[in-house]
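Asks: just coords:
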């Protein structure tokens, strides 16, 4: 039986699920998902990396409720890392098609997720070096995490490494030498949902958001 430490790229998984299943499986128990993906192994820790959205109070509240529910339901097995969003200026104005520093009064901004990919990669390498579990499971289709995978392989050549790809049309890892790559199926997502309501240690009841049903 392998001892699995899992690392979840929260937004990569979110957008993969949303593009394929809309919000049907957003109330996801990430620990149970790892158990579905590695049924013969023991879960040591699931590190979940995300960021709270900006300027969308309802969506931010849903995220916070979800993170609280994950921690309340799974205790120390879940280690949530919350990054941040940085304001990003869109390069060209959508009105006059000139650079953003044009004379057109219409301006556009978006938000770029920061720190989460770096934090995830660092955690993977650190856990491998410290001997947290003997197997790493990465849930992401982001090829920017390849350097972290290679570092884990270099530091701990005997460590098992698996990459579970979220359901979507995102670019896929075709193959990774020395690692197993597979797709997350709908059956695993369906079987890994949190209860409709979760009791928080503070006495609060955390309910699945209406939009996520």
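Replies: Thanks, I have it. These figures come from a predicted structure and were not determined experimentally.
Asks: CA only for contacts and neighbour counts going forward, please
Replies: Will do.
Asks: what segments of the chain are strands?
Replies: Ranges of strands in the chain, per DSSP state E, are 3-9, 42-50, 78-82, 84-89, 109-114, 135-139, 160-165, 180-183, 197-199, 205-207.
Asks: could I get those strands as CSV with mean neighbour count?
Replies: Converted to CSV, the strands of the chain look like this (neighbours: other Cα atoms under 10 Å):
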stretch, mean neighbour count
strand 3-9, 23
strand 42-50, 21
strand 78-82, 18
strand 84-89, 14
strand 109-114, 14
strand 135-139, 24
strand 160-165, 22
strand 180-183, 16
strand 197-199, 16
strand 205-207, 16
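Asks: got these as TSV, with distance to residue 67 columns?
Replies: Putting those into TSV (distance: least, Cα to Cα, whole Å) gives the following:
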stretch	distance to residue 67
strand 3-9	13
strand 42-50	9
strand 78-82	7
strand 84-89	15
strand 109-114	17
strand 135-139	17
strand 160-165	21
strand 180-183	24
strand 197-199	11
strand 205-207	10
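Asks: another one to put next to it:
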């Protein structure tokens, strides 16, 4: 069967769900979602999730920590961390300066893993869950260097990229049914017996 690895842009997926009003689907089992997105002739080999730990506010930090712990119970998923930092932004009209959060390194980390896995022949098809057009370069590189491999883009809800559509082997959109059918149980039991519960605001 055709081997598939998924590469999941965590913040792109999260904000797509938020903007679509899909908070109830944030308790998302990414291996189940990946499995739902592959075709019958394909087999999911692994899922790779790219994110960064946020620092504030405390309630969001707590929800993210619980979710990351739930993801860590999945044997077929690996988490790659970038950086989350606050950048100063100055208003041109009034001169007020505030700090805007931004996530760094996700696109670089995805590019490194995508190319590394292609060179080591770990997949036949890479399934990229993102709408970040910065990833056009590594996609084009994989397809140029390995003509028999495919890179398929899966757009999160409320996300799209004409550039990715143009360079990818194919593309699809992640719908409500796939999200609804890929939720963790309300309680996830860790190997040590500790119980993780779905955050109340994600119900």
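Replies: Looks like it came in fine. Note that the coordinates shown come from a computational prediction; the quantities given were computed from them, not determined experimentally.
Asks: who wins for proximity to residue 122 of structure 1 among the strands of structure 1?
Replies: Among those, the nearest to residue 122 of structure 1 by Cα to Cα is strand 3-9 (10.7 Å).
Asks: how much does that closest one stray from structure 2?
Replies: Here the mean offset of strand 3-9 of structure 1 against structure 2 after fitting is 0.5 Å, by mean Cα distance after the TM-score superposition for structure 1.
Asks: what does that strand rub up against?
Replies: Here strand 3-9 of structure 1 makes contact (Cα atoms under 8 Å, 6 or more residues apart in numbering) with 34, 41-50, 116-117, 120, 124, 132-140.
Asks: try it again at 7 Å.
Replies: Outside strand 3-9 of structure 1, the residues that touch it by Cα atoms under 7 Å, 6 or more residues apart in numbering are 41-50, 120, 132-140.
Asks: and the angle from that strand to strand 160-165?
Replies: 30 degrees (axes from the mean of the first three to the mean of the last three Cα atoms, to 10 degrees).
Asks: and the angle for strand 3-9 of structure 1 with strand 78-82?
Replies: Going by the same axes, to 10 degrees, strand 3-9 of structure 1 makes 30 degrees with strand 78-82.
Asks: ok, longest helix in structure 1?
Replies: helix 57-74 (DSSP state H).
Asks: distance of the residue of structure 2 most remote from its centre from residue 115 of structure 2?
Replies: Computed with Cα atoms, centre = their mean, the maximum C-alpha offset from the centroid of structure 2 is found at residue 94, amounting to 37.0 Å. Separation of residue 94 of structure 2 from residue 115 of structure 2 (Cα to Cα, to the nearest Å) stands at 45 Å.
Asks: for residue 85 of structure 2, same thing?
Replies: Applying Cα to Cα to residue 85 of structure 2 and residue 115 of structure 2 gives a distance of 26 Å.
Asks: residue 102 of structure 2 now?
Replies: Applying Cα to Cα, the value for residue 102 of structure 2 to residue 115 of structure 2 is 25 Å.
Asks: repeat that for residue 90 of structure 2.
Replies: For residue 90 of structure 2, the distance to residue 115 of structure 2 - Cα to Cα - is 38 Å.
Asks: could you do residue 52 of structure 2 as well?
Replies: Residue 52 of structure 2 sits 21 Å away from residue 115 of structure 2, going by Cα to Cα.
Asks: next: residue 105 of structure 2.
Replies: 15 Å.
Asks: what do you get for residue 107 of structure 2?
Replies: Distance from residue 107 of structure 2 to residue 115 of structure 2, by Cα to Cα: 12 Å.
Asks: more neighbours: which of the two?
Replies: Each of residue 107 of structure 2 and residue 115 has its neighbours counted (other Cα atoms under 10 Å); residue 107 has more, 19 against 16.
Asks: give the contact list for the aligned partner of residue 102 of structure 2 in structure 1.
Replies: Superposed on structure 1 with TM-score structural alignment, residue 102 of structure 2 falls opposite residue 112. Residue 112 of structure 1 makes contacts with 85-88, as judged by Cα under 7 Å, 6+ apart.
Asks: a markdown table for those, including distance to residue 147 of structure 1?
Replies: Shown next, in a markdown table, are the contacts of residue 112 of structure 1 (distance: Cα to Cα, whole Å):
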| residue | distance to residue 147 of structure 1 |
| --- | --- |
| 85 | 23 |
| 86 | 24 |
| 87 | 26 |
| 88 | 25 |
